[in-house]
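[1] Turn this into a structure:
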Amino acid sequence: MTADPSIHTIDTGFQRERFDAAYLIVENGRAAFVDCGTGLAVPRMLQALADTGLGVEAVDWLLLTHVHLDHAGGAGLLMQHLPNARAVLHPRGAPHMIDPTRLIAGATQVYGAEEIARSYGRIEAIPAARVVVAEDGHRIDLAGRELLLLHTPGHALHHYCVWDARSRSWFTGDTFGISYRELDSAQGAFIFPTSSPVQFDPEAMKASIQRLMAYGPQAMYVTHFDRVEQVPKLAADLLEQIDAMATIGRQCDGRADRHRCLLAALRALYLERAQAHGCGLDEEAVAAVLAMDIELNAQGLACWLDRARR
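    Below is the predicted model:
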């Protein structure tokens, strides 16, 4: 199956190449962005638009699957360049883009001000008048091309995915996991869930994946990274791993070295699956590709365990 030529993948350049994607959908001379990366990605977003022969006035929508900074950190800055666009956000996410004070404070507490400036650039507010709040089932009209937005908790409570019936594809943000192209093999794409902090919920994530699958998608456009096919196989892989990760969490919970236990068990899980998948990289190279995600997934599992205890 060939990719839909009206859908363009944009490498935002966050952290490294082929790590963080945004998307541009073009229909009858009008355009919509899905996610946008950080403030440092704005020139790449504008260049991708120019490469299609369109100007900034052609963009009607900026669809933000959720407000984590690798997906939406540059939204306010990008909107300053798009005179006709409206930003579409989950009801729980919209307040954090209209007033990003808490978002910036939380990220600064985790990463530090210097790292925020280095990796994320400026984080600007989006004027409330330019924000559309999307309830579950919200529909967007892109020059006659309908895009359906469904709420998909599991990775974050304020997450939605975008269904494009034209291409029979979902734009999945982080709901349908992570699939780096370095780990592809003759068997196709390698995939694993993202449980990054702070709102991971394994049962909600499984329900969201099953909800997406009910539409019979032919492809998924994941943020990390790009378009994947063999969707039923990947969905089964994700559901199996979500259960395995929850089991790991319970087994490590209560230990004095819980974080170290989580890191080791997640690393072993992913390396075993990568080897079975026939990934061409050696074990250390696979571990290097996955290092950041193993750390974040361990933190997310810990948040889930602590929340359940409360």
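
[2] CA only for contacts and neighbour counts going forward, please
    OK.

[3] Tyr23 belongs to a helix, doesn't it?
    No: using DSSP: H, G, I helix; E, B strand; the rest coil, the secondary structure at Tyr23 is strand, not a helix.

[4] That one and Arg30: what is the separation?
    According to CA to CA, to the nearest Å, Tyr23 and Arg30 sit 14 Å apart.

[5] Equivalent analysis for Ala189, please.
    31 Å.

[6] Comparing those two, which residue is more hemmed in?
    For Ala189 versus Arg30, the count of surrounding residues by other CA atoms under 10 Å is larger for Ala189: 22 against 18.

[7] shouldn't the more buried one be in contact with Leu183?
    Yes: Ala189 is within contact range of Leu183, at 7.0 Å (criterion: CA atoms under 8 Å).

[8] Find the residues that touch each one of the two.
    Contact criterion CA atoms under 8 Å, 6 or more residues apart in numbering; residues shared by Ala189 and Leu183: none found.

[9] if we look at stretch 111-124, which residues are touching it?
    With contacts defined as CA under 8 Å, 6+ apart, stretch 111-124 is touched by 14-15, 38-40, 69-70, 73-77, 100, 104, 107-108.

[10] So for it, what gets flagged as buried?
    Using 16 or more other CA atoms under 10 Å as the burial criterion, the residues of stretch 111-124 that qualify are Ile116, Ser119, Tyr120, Gly121, Arg122, Ile123, Glu124.

[11] On the three-state scheme, Trp61 is what?
    Per three-state DSSP, the local secondary structure of Trp61 is strand.

[12] So it versus Pro232, what's the distance?
    Taking CA to CA, one finds Trp61 at 30 Å from Pro232.

[13] between the two, which one's more packed in?
    Under the criterion of other CA under 10 Å, the comparison of Trp61 against Pro232 puts Trp61 first, with 25 against 14.

[14] Let's see this one next, to set against the first:
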Amino acid sequence: MTAARCTHLDHGITAVDTDYVRPLLAASHLINEGGRCAFVDTGSNHSVPFLLDALRQQELDSAAVDYVFLTHIHLDHAGGAGLLMQSLPNARAVIHPRGARHMIDPSKLIKGSQAVYGKEVFARLYGKLQAIDKERVIVAEDGQRFDLNGRELHCFYTEGHARHHYCLHDATASAVFTGDSFGVSYRELDTANGEFVFPTTTPVHFDPREAHRTVDRIIALMPAQCLLTHYSRVNDVARLAADLHQCLDDFVAMAESCRHSATRTLDLEAAMFDYLGDRAVQHGVADDEARLRAIIGMDVKLNTQGLEHWLEHGSPSDR
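    Coordinates of the predicted model:
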């Protein structure tokens, strides 16, 4: 039996390590309200046994799950949704309208992802994507509210990282499930100064103006905690929001400084690692360069791709 790494938070929320690439990189969240449940994000196909085990650990039947909320359809968050739904007879998948059709028919999603990763790496990371029956999909509206056994969950659109992104406000827990809209914050980089956060600008939808607006929209709800997919709970929300705003401005300046370089990709990767590394050191992180690269190296490459795409194509909201 596959044993899930679970972190039990408050108000019936459990962070489940999806074991994507490495431990404590990506989480799904399970909400248990009086025996009725919802998952927020799923990880990949390889994550599904962990999510089902998280239910078993709480002596919950798979029929107890009413919703699978997909904050956005990037495959590290939603690649396992179709397979998971096959084990959840009562669940409905809640998806942004820009993403719903791609989960009902994932052929374009597969093709686009294979173009980025290559077929071999795609197969290793994600396996064979399963479609979700359109009759089991709820196309989420901005501001729509969902009832989970009397607990209200409020969906609101958040662009900047992806145009098919929403966040989920849970007033009961004074929490926002942010997907990638409130950056990434790895627990290995926590110090006596608190949590460390930075934006994720993966292609093809990075939009700095909308990313700023999204951070402000999250903060306007005055949550006591944000629950990130990478990785789960952060509490010092106001400070982290200010850090994200600063990083977004610095990322744009970094990209512009490399715009006309003949070695732009290499220059951007080096600048991104140096920038995040310097911020980590200032935050009190004592890891050596090799350890830091092991933690943030993938994000450095993805952020570089996102900034390069933005330099070439501009912001989606301007197109």
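
[15] Quick check: helices, which of the contacts of stretch 111-124 of the first structure are part of them?
    Among the contacts of stretch 111-124 of the first structure, the members falling in helices (DSSP state H) are Leu69, Asp70, Ala75, Gly76, Leu77, Ile104, Ala107, Thr108.

[16] If you rank these by neighbours, which is first?
    Most surrounded of these: other CA under 10 Å gives Ala75, at 28 neighbours.

[17] so that one touches Ile126, yeah?
    Yes: Ala75 of the first structure is in contact with Ile126 according to CA under 8 Å; the separation is 7.3 Å.

[18] For the ones in helices among the contacts of stretch 111-124 of the first structure, give me JSON lines that also has distance to Ala264 of the first structure.
    Below are these laid out as JSON lines (distance: CA to CA, whole Å):
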{"residue": "Leu69", "distance to Ala264 of the first structure": "27"}
{"residue": "Asp70", "distance to Ala264 of the first structure": "26"}
{"residue": "Ala75", "distance to Ala264 of the first structure": "36"}
{"residue": "Gly76", "distance to Ala264 of the first structure": "38"}
{"residue": "Leu77", "distance to Ala264 of the first structure": "39"}
{"residue": "Ile104", "distance to Ala264 of the first structure": "31"}
{"residue": "Ala107", "distance to Ala264 of the first structure": "26"}
{"residue": "Thr108", "distance to Ala264 of the first structure": "27"}
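
[19] Now for Ala75 and Ile126 of the first structure: what residues contact both?
    Both Ala75 of the first structure and Ile126 are contacted by Met97, under the criterion CA under 8 Å, 6+ apart.

[20] Just give me the neighbour total for Phe14 of the first structure.
    Phe14 of the first structure has 19 neighbours, counted by other CA under 10 Å.

[21] what's the counterpart of it in the second structure?
    In the second structure, the residue matched to Phe14 of the first structure (TM-score structural alignment) is Tyr20.

[22] List the contacts of the nearest residue to its match once chain neighbours are set aside.
    Spatially, and ignoring its direct neighbours in sequence, Tyr20 of the second structure is nearest to Ala26 (6.1 Å; CA to CA, 6 or more residues apart in numbering). Going by CA under 8 Å, 6+ apart, Ala26 of the second structure touches Asp17, Thr18, Asp19, Tyr20, Gly43, Asp76, His77, Thr229, His230, Tyr231, Ser232.

[23] give me the number of residues near the residue lying closest to the second one once chain neighbours are set aside?
    Spatial nearest neighbour of Thr18 of the second structure, excluding adjacent residues (CA to CA, 6+ apart): Ser47 at 4.8 Å. Per other CA under 10 Å, the neighbour tally for Ser47 of the second structure reads 27.

[24] so what corresponds to Ser47 of the second structure in the first structure?
    For Ser47 of the second structure, the aligned position in the first structure is Ala41, judged by TM-score structural alignment.

[25] Which parts of the stretch 1-150 of the first structure are helices?
    For the stretch 1-150 of the first structure, the helices defined by DSSP state H, counting those that start in this stretch occupy 42-51, 69-72, 75-79, 94-98, 101-111, 113-120.

[26] which residues in the second structure does the second one match up with?
    Aligned using TM-score structural alignment, helix 69-72 of the first structure spans residues 75-78 in the second structure.

[27] can you tell me how far the match of Phe14 of the first structure sits from Tyr231 of the second structure?
    Distance of Tyr20 of the second structure to Tyr231 of the second structure, computed by CA to CA: 11 Å.

[28] Am I right that His155 of the first structure is in contact with Ser196?
    Yes: with contacts counted by CA under 8 Å, His155 of the first structure reaches Ser196, the gap being 7.1 Å.

[29] Show me which of these two is the more surrounded one.
    His155 (27 against 22).

[30] Show me what that one lines up with in the second structure.
    Aligned counterpart of His155 of the first structure in the second structure: His161 (TM-score structural alignment).

[31] For His138 of the first structure, the count of nearby residues, please.
    Neighbourhood size, His138 of the first structure [other CA under 10 Å]: 15.

[32] scratch that, Ser195 of the first structure is what I was asking about
    A total of 31 residues lie near Ser195 of the first structure under the criterion other CA under 10 Å.

[33] isn't it right up against His155?
    Yes: counting by CA under 8 Å, His155 is a contact partner of Ser195 of the first structure at 6.0 Å.

[34] for Ile178 of the first structure, what are its contacts?
    So Ile178 of the first structure contacts Ile191, Phe192, Pro193, Thr194, Val222, Thr223, His224, Phe225 (CA under 8 Å, 6+ apart).
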